[in-house]
Each structure stands twice: as C-alpha cells, then as structure tokens.
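> got a structure for you, letters missing:
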C-alpha cells in the first residue's frame, strides 16, 4: 500500500460496527480504508474448523493445559474458547491488560472480530431505555429517542435477517422479522404455565436472533440457517450475520474499500488549525513499522474498550487528556450486563418427544420489572430479562459401568431426560467511578500502554442479582419442574461480553464525548459508533443498537462529507 494515498474515510475495526460503517460509507461513494489489528479471515476459506466433529480432536475439543495458560482470561466465560474456536479468541499472554478490579475482557482480533462468535441475539431498545437516565438521574440524558433510531433498526434488521416474533410490548419494540424458530415441547409448556400463573405481564417467546429462516427470501451470498449450531467456527452458509459474510463483501463490491489487516491503530491525529482530525497512526503487527494514513472522516469501531484506548492515546496540546476529552468523561461510565446467574431444573415426562436439528437459539423472557408503578421494585432500579432453553440430556447418560449386553444396547439408543434452564441478563448503571485508564508503566509488545480496568458492581447491581435468581426460581417452580437449582457463579463485569461506555453520547461536551450523530463534540469528523458511545446499557443484547447507530452515523457522515463540511 501507498501510505501517502488519500482516502475519504478511515474505519478502525471490522467487527459488528466496522463492517456496517464500511458498507454504508462505500455505498455512499466514499473511498474508504478499513483497518484491522488482526489477521485476515476470508469468508468460508478461513473457517478451518467449520465441519469438524468433537472426535476430530484429541481432548474432545477441550484445550490442552498449555493452551489454557494462553487463554486464561478468555476461559473465564466458561464456554469458549475450545480447540475448534481458539483462533477466534485472543491469546491473553500476548495481549495483557491491568485489573485494578476484576474485569473479564473477552476479545477476538481478526477480520470480522466478534461478529464471528457473537450470540446473535438482536433486540431493540425502547424509550423506557432511552429515557431512563433522565428519569432516575443516573448517567447523562440520551440526546435521541426511539423514533430517531426506529427507521435504522428497520434497515439493519431487513439487511442482516432477524428471525423472531412480534409481541406488541412497550419495553421490547417489534421489528422486521423473518419466521421465528420453533420452541420445543418443554419450552411451550413453560410458556403456557407463565401465561396461566402470572398476571404481571411476564411471558416467554423464542429468541430474536440474526439467523436467516426465510427460504423464499434470498440474501446475497447467504443461505438459511442449517441448524448445525457451529456458529462460533464461522458459518460457510452465511446463515447467521457476520461482517465476513455480509457487510464487508458489500463494501468490497462497490470498489471503494481498501482492507488492511495486521494494522494496530493507536492514535487519531488532530490538527489544531483546522480543528479536525487528519488521519490515523498505526503499527504494522508483522513488521512493527509505524505508518500514518490520512482521511477526511474517521470512524472508530475497534470495540468499546479498544476505541476508548485509542482516544486516550490521542493526545495533543489541545487535548492533553485524550481526543475530545473536554468533560473528563473519556474512559468513564463503563458497563456490562449481569451474566452467570439463573436457575435450572429437571423436567419429568415428554420422554416420547425430541427435536430436530441443533437450534442455535433459545427462548427469551422479556423484562417485567420496573415498567410502571405496579411492577416497581423498592431496592433497585432498571430491569432484566432471561435467556434459556430446554433440551434432552446425553444419549449415554444412563449407561453405568456395569452396563453390558442387551441392556447396554438398549440404553445407548435412548436420549436422557429433559432439563431446562435460564440465565439472567440485567442492566448495569453508568457510574462515573467505573472507568478504564491507560496503565502508567505497563506496555504491550508493541510499546503501547495497556488498559487498566477499575470497574465493579455496586448496591443496585447486587440487589438486582438477588431478584434475578428469585424470579427465575419462582417461574420454574410454578411450572412444576423438579429439583430447581439456583446458581450465581463467581464473575466480574465484562463476562457478559457486552462491555460498553467510555465515550458516552450526550447533549453537550461538558458532560459527554459524542453528540446525537456519534460525532465527537469538539472534533466533528471523528465518529465513535461501537459500544463506547453507550450512555446506559438497557438489559438487552446491544449489538443491534450498535449497528443501527452506526448505519445512521455513516449516512450522516457521507452527507456532511458531500456538503464539504469536513474539508
């Protein structure tokens, strides 16, 4: 590449938001350089484990002792990485960070980022979420409301393909859905029980998930979900949405995108004369060469904490504490969602029933607390929802060591008993004291300062966690399930893998970093559209909201660029 080549726009990051920024900017005619700190991952070609089976690995897919040392942080999540997916998670020994207080930072450095391994759960925010900060006084008021974002939710859902069911709930707006996946017989039983036993509006539905289910509606380069549930390896069918299968190919088709992997962005360059950013500095991950690329528009989509880190490192005489940091809000208000707590139970009966395929989705119980006076809780504010599923146990769980002969043959042909469980996802308040900073003396192998996390749950979060466990135990018990087991595993912020905040959106530069279009207040040609801009967290999975805001911001940037506002 010619580093002196001029670009109209630079996008830092290729994950959920980077792909969308690239697509929208390129389709609007902007010559766009897309930077990714990790290696290239080409759709299908580089999904090297996509068709493997458990028995293809020596340890049934588990990591070796040596690999567990390399992925000691990534393994905190409990389900990843495994031998079949470790290449989509960072080596923690090579990418360290500091923890003043425990923070579980789950990452993937490669083209596509965590869009290859995300859970695909896609839910809209409502005005209950956008108005919460203003109503209860925690955090800064959002400068947008649902009506501002609704058409962008429409655009994103129709493009990525979201299956789900419209419910008419004020706390969970309906969307543009493809046919919903089916609940199984036990999940339907729980759905009926909740409708009969509770009169407070709680209900169960199939998860809203970014998987194609409409076989009659072709999507370019993608096919319907095949129910393999091997999503975290990369899907050769493009059944679920990822940057690699969808937005990046769309950007490439325009002829306006230049994609540069192995490019570690670490600083946005500020020009005090024009009062605008002029480009981005990178380190080539393979050669260690430092290179500068110039452009009129900059999009930071590196993932929430990484984008905050870049802004903190972007110091100048005008911004000694980080680009756009007139408010001292940069790095503050870090949030995540509650995770690793809920309940499970045994299910009697239904032994004559099973299900077809491996549905890569579960059921969802939307928020039902603190919606109005009748559902108000006295010891915490905001709310939570549940994600869960029912399934049958292992086909061999009833085989004991003494099994042999006819009895053994009979047992291995029968699946085990049914079981059901649900995990709570609760809202985390935006506290200014919860922050990320640059390490004073620790650097990574490229000489860049490590991030230091000082983030914790507080009283509101702990009180909510208690009720999350109480409510799901009640729901399962009322349904008649047996041996209800409540769990609350050791965890810290970050493990929900929904880390957000640090460059929050607000009305003015005195209290926030970006405006209602995701522009840095004092540097309007720099947009931050990954989770860093979030001013509160809601209780639903955030990726759909990131994508909607990114599409909106990219179209705003293209319009401003064409009007000559950034020249």
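Thanks, I have it. For clarity, every value in this text was computed on a predicted model and none was experimentally measured.
> For the rest of this, base every contact and every neighbour count on C-alpha atoms.
Fine.
> wait, isn't residue 339 in contact with residue 424?
Yes: contact criterion Cα atoms under 8 Å: residue 339 and residue 424 qualify, at 6.1 Å.
> Find the residues that touch each one of those two.
Applying Cα atoms under 8 Å, 6 or more residues apart in numbering, one finds that no residue jointly contacts residue 339 and residue 424.
> and the spatially closest residue to residue 22 that is not a sequence neighbour, what does it touch?
Nearest non-adjacent residue to residue 22, counting by Cα to Cα, 6 or more residues apart in numbering: residue 251, 5.9 Å away. Applying Cα under 8 Å, 6+ apart to residue 251 gives the contacts 22-24, 26-27, 257.
> and if we set it to 6 Å?
For residue 251, the contacting residues are 22-23, 26, by Cα atoms under 6 Å, 6 or more residues apart in numbering.
> Just confirm it is within a helix.
Yes: assignment of residue 251 by DSSP: H, G, I helix; E, B strand; the rest coil places it within a helix.
> for whichever helix or strand residue 554 is part of, which positions count as buried?
Using DSSP states H and E, residue 554 sits in helix 543-562. Neighbour-count burial for helix 543-562 flags 543-558, 560-561 (criterion: 16 or more other Cα atoms under 10 Å).
> what does stretch 83-99 give?
Result for stretch 83-99 [16+ other Cα under 10 Å]: buried residues 83-92, 96-98.
> Grab the two from those that are most spread out in space.
Within these, 84 and 98 form the most distant pair, 28.1 Å apart (Cα to Cα).
> Below is structure B, check it against A:
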C-alpha cells in the first residue's frame, strides 16, 4: 500500500498550481508553462473549448426559440442573476444561486464566471494602463496604504501582455493614461467626434479619446500563431467569439500553454483551501472538492498562484487555516478580507442628438469613446477624493414600421428607416478602500461542497455619493454645450459589485503589518503563494483593471521561477 500511496502522491504532484482559468489565471498558466514548469490549472466550473463550446455565437435573432427572451419559469431559477446574462444568447454563462450561495450583509451583486476561461469570456475588454497618478494616489492623499510599486515596475510587463493579447488604441500622449503597444484603433462616430471637438474647445484638461480595448484589429504574426483573426465588428462578444477577435483565456493563453505539453487543465475542481506544512513553513498544495463526485482530492506543487477572482481568492485564503495561520494563510496582518473595493458605476446619462442625418455607422463598434479622469489629478480640487473616468457611446437605431397590410406591410418590415442619433455616458469612479468594507466566512453556513459561505459587507460612502453628483453636473454641462437635447438619467443607485470589478482583500504593500502581499504579489509570510488577480489591488484607480492583472501575473511568474531556480521557494 505504501508504494501505491507514493505513486498516488507522485501523480498529483506538479511544479506549479494555478487556481482559476480566467484572465489572470490564463496568463499565470501561459507564463509558467513557457518557462518549463509542469503546471496544473484548477477550474471549479465546466470545460469550455474555444469555438466548440460557444453554442449561440453564429445564431441569427430569428433562430432563438423565444427571440432572445428567457421564459419566466427558467428566469425564476436565477433570482438576483445578472440581467445581461438573462438572455437566450448568454444563458449558457449564468450560474444558479445554489451553486455558491453567499450572505449579503449589505446589498452586493456578485457576478461569477464558473467555466474554463472565467470572466475573460464575459468582460467589456477595456484595457487602459495605470499611471503613477494611480499608483501614487493613496500616498498623495493619505487614504489607504502606499503601493509597493510604481509605473516603471509594471511598464515592461504591460508591453509584454499587450503585444500578445492584441490591444487596439491610439497614441494619445496623456500623462494620466500611458500609451501602450497598440493595434489600429476603432473609429469614433460622427457624434462622438463632434462631442470631442466641443469639449476640446471649452476645456483644457478633458481629452475625449477612443477607449483602448482587447480586440485584434490588424493581426500580427503572434496573433495568427494563436489561431486568432481580426475582430469582425459583430459586437456579439458575450456569446464567445469564434474568430478570437477579442482576447480571452480560451482563445489565447490557455491553448498557448497547452501547446507546451506542460499544462494539465482540471475543470469541475472546487478549491477548498491551500495546504500549509508547519515543518516546511510553506504551502505544499491545494485541497480540492470534485464538483461531480464531491470527493476531496489533494494536489501538490512547489509554487501556487491564486487567481480564483477577487472574492473567491479571499475565500480560499480565509479558509486555509492551520496552527501557524488560524485566521487564514498569510494573514499575520489581520487585513485578509478587508479593504475590499470596486468601481462606482452609479452615474449614467443619455441625450437626444439633432442633425447628422446624412450619416450612419458602418458595422458595430465593440468599444466606445472615453474621457480619462480629469478630477484631482495633481491636487485636491473637489470635496471628494480621487476621481472618475467616463465611457461615451452613440448610435443611430432603426425605426420599424409594422403598418399596412400585404405588400405594403412586407416592404415596411424589409425596409426599416433610420431613427435619430442618441448619445449616452456612464461613469467609472474610483472608490477609496476602507477597512469596514470586507468579506469574511460565515461561522456556520456552508455550501454544497462543505466550504463556508462568504459574507459580503461592502457599502457606498459619502465620497462615492459626492462623486456621482459631480459626474452628473459636469456631464450635463458638457452634453448641453454640445447641443444635445433632453439630457436625462442620473444616479442609478446600483449596488456595489455591479461593475464586476471587485478588488482588494489581499492587498499589496511594503509593510507586512498592514498588507498581505509584497511588490512581487507574494504573500509576506508564505513565500511560495502568489496572488495576481483583483484581490491583490491596493487601490482601484479609474481605469479598468484587467490589463493590470495580466501584467501582475506575468511579472510575478517571472520572479517566482527565478526564485525557484535559486532554491528560495
């Protein structure tokens, strides 16, 4: 029997384990495998193979049984489900609440991607770099702790991931939004160009640009080698893109890692905890519950990358207890699960546009125009901390005429007329992490896998309220100057989490007494565990975070492998 046990342990032993197969997990896997490490990737959900498992990607509207709507009896099985996935074309991404119930101590909307590829198949694909204005923000205004890195530390890694992922954009030469390695950008509509020109004439510090996004607009050899093609401007991204036009783990990093022969992908693997060895004083593996059989299985590795998505990464670390770490692995500082933050999307405005009736759009823009942060950039000038960026989109829809009978009706339906132009905007505000905004494990309630349920306790603050009011005031003023009519909207009062940008809880910092991770995304007190998803974030910035997660993952793997070769891990 002893020989069988040895063989079993050997079969379950790898050089590295990656928890999660989403944006950061895919990058961790790619980099580890490319560097020669035998790597196990654990995904709690089902397998999704690129192209093969996108069931609705090529369907026309009339091919859906309910014309896109979800029958009430099915919808009722997903109370509180994110409405963008409550459509026939995206229902294959929805998860039922009983898969992983959680306790909302404060109202919180938690969107999860439980399948191979995770939320890399569901994201909005906006990919702005952070600048030193973001990394220095906490130190500058004295709220939250200082980041242990600066832009110079991450810049080469931004370039590294951008070249591989394929990012479209323009060189805009803005200090608050560093330029990157760009493919040709999408074009703004005539209305967005008009708005840009008006704002440029009336404000010195409010540049309207096209948002940088993870879409291949002009494939380079590295994208062709991945089997990816140009974005087809279909704007059906959330169904899964068979062309690989936008970046996802499924179309890019995971197949690349698989080609090395070093990756083992294990779906249906719900991570229970990280195993800590008291004698070796390091983590030795990961404990998994098989989602189908409920069997508890242990896998072993020299290094572990935690990329389960921010809140689940917090949950796993909190549930990884031992004599050395009774409050969660690496939690000497007592900050694990605390300082959770997200982005403030509450402000939304739209307006009617007169004119431009001789123009229409050609194809669909999967991205949008973008106003980078312009508040409190270099000094505190408002009654709220930090600032917000603004997404801007416009369009001209069709007006369907179903009047008439016979041939007249047929012609009316086949030849819809163009309507008037409209424009909309939405804010993405930086929330300041505070200790009371946290997640923790429930003391008694567990899920179907025997894992404690997560308690979410995250609320808006007065700072967030003031920021929303400023956005409404400033954007209303800008829309009015541009001649737009019937400006409407305001504060949606959406709950935290609606942005799908959960961050924090395992934050980076210089001081082990006030943070969990060092500048290499490495647990201060358990050196062979790295966290490179949203959980690691010290502050939230106003930019979308996914590109930064990718850069952190690639940078941390490079460091971890070097340390492994030096026998330091």
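Received it, and whenever you're ready, just let me know what you need. Given the structure is predicted, the values throughout are model-derived calculations rather than measurements.
> what range in the second structure matches the helix holding residue 554 of the first structure?
Mapped onto the second structure using TM-score structural alignment, helix 543-562 of the first structure spans residues 546-565.
> distance between the matching stretch and the chain's centre?
For stretch 546-565 of the second structure, the gap between its own C-alpha mean and the chain's C-alpha mean amounts to 18 Å (Cα atoms, centre = their mean, to the nearest Å).
> ok, now stretch 333-345 of the second structure?
16 Å.
> which residues in the first structure does it match up with?
On the first structure, the counterpart of stretch 333-345 of the second structure by TM-score structural alignment is residues 327-339.
> Outside of the matching stretch itself, which residues are in contact with it?
Against stretch 327-339 of the first structure from outside (Cα under 6 Å, 6+ apart): 425-428, 430-432, 434-436, 493-494, 496, 498-503, 510-512.
> mind listing what's buried in it?
Buried-residue list, stretch 327-339 of the first structure, by 16+ other Cα under 10 Å: 328-339.
> from those, which single one is nearest residue 193 of the first structure?
residue 339 (24.9 Å).
> mind checking the SS state of residue 472 of the second structure?
Going by three-state DSSP: residue 472 of the second structure is helix.
> what's the closest non-adjacent residue to it?
Spatial nearest neighbour of residue 472 of the second structure, excluding adjacent residues (Cα to Cα, 6+ apart): residue 490 at 6.1 Å.
> Find the pair from the buried residues of stretch 327-339 of the first structure with maximum spatial separation.
Longest span within these, Cα to Cα: 328 and 339, 29.5 Å.
> count of residues packed around residue 211 of the first structure?
Using other Cα atoms under 10 Å, residue 211 of the first structure has 28 neighbouring residues.
> Give me the aligned partner of it over in the second structure.
Mapped onto the second structure by TM-score structural alignment, residue 211 of the first structure lines up with residue 215.
> Do you have the helices of the stretch 451-569 of the second structure handy? List them.
Under the criterion DSSP state H, counting those that start in this stretch, the stretch 451-569 of the second structure contains helices at 462-481, 546-565.
> ok, and for the first one, which residues are buried?
By neighbour count with 16+ other Cα under 10 Å, helix 462-481 of the second structure contains the buried residues 464-465, 467-468, 470-472, 475-476, 478-479.
> Could I get these in a markdown table, plus columns for distance to residue 202 of the second structure?
Shown next, in a markdown table, are these (distance: Cα to Cα, whole Å):
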| residue | distance to residue 202 of the second structure |
| --- | --- |
| 464 | 27 |
| 465 | 26 |
| 467 | 22 |
| 468 | 22 |
| 470 | 18 |
| 471 | 17 |
| 472 | 18 |
| 475 | 13 |
| 476 | 14 |
| 478 | 9 |
| 479 | 12 |
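> nearest to residue 422 of the second structure, of those residues?
For the buried residues of helix 462-481 of the second structure, the nearest to residue 422 of the second structure is residue 479 (11.3 Å; Cα to Cα).
> could you check the distance from the nearest residue to residue 86 of the first structure once chain neighbours are set aside over to residue 62 of the first structure?
Sequence neighbours aside, residue 80 is the residue nearest to residue 86 of the first structure in space, at 7.6 Å (criterion: Cα to Cα, 6+ apart). Residue 80 of the first structure sits 9 Å away from residue 62 of the first structure, going by Cα to Cα, to the nearest Å.
> Between these two, which has more neighbouring residues?
Using other Cα under 10 Å as the criterion, residue 80 of the first structure and residue 62 rank with residue 80 on top: 20 against 16.
> Tell me how far the more buried one lies from residue 61 of the first structure.
On the measure of Cα to Cα, residue 80 of the first structure and residue 61 of the first structure end up 11 Å apart.
> Aligned counterpart of residue 465 of the first structure in the second structure, please.
Here residue 465 of the first structure is matched to residue 468 in the second structure, going by TM-score structural alignment.
> Now its match. Nearest residue, chain neighbours left out?
Leaving out its chain neighbours, the residue that sits closest to residue 468 of the second structure by Cα to Cα, 6+ apart is residue 347, at 5.5 Å.
> That neighbour against residue 469, yeah?
No: Residue 347 of the second structure lies out of contact with residue 469 (Cα atoms under 6 Å); the separation is 7.9 Å.
> What residues does the equivalent of residue 143 of the first structure over in the second structure make contact with?
Superposed on the second structure with TM-score structural alignment, residue 143 of the first structure falls opposite residue 148. Counting by Cα under 6 Å, 6+ apart, residue 148 of the second structure touches 509-510, 519.
> ranking the residues you listed by neighbours, who comes first?
The residue in the contacts of residue 148 of the second structure with the most neighbours, by other Cα under 10 Å, is residue 509 (24 neighbours).
> What is the burial count for the residue opposite residue 56 of the first structure in the second structure once aligned?
Mapped onto the second structure by TM-score structural alignment, residue 56 of the first structure lines up with residue 63. Around residue 63 of the second structure there are 11 other residues, counting by other Cα under 10 Å.
> Could you do residue 355 of the first structure as well?
Residue 355 of the first structure has 12 neighbouring residues, counting by other Cα under 10 Å.
> what's the closest non-adjacent residue to the residue mapped onto it from the second structure?
Aligning on TM-score structural alignment places residue 355 of the first structure opposite residue 361 in the second structure. Spatial nearest neighbour of residue 361 of the second structure, excluding adjacent residues (Cα to Cα, 6+ apart): residue 189 at 6.8 Å.
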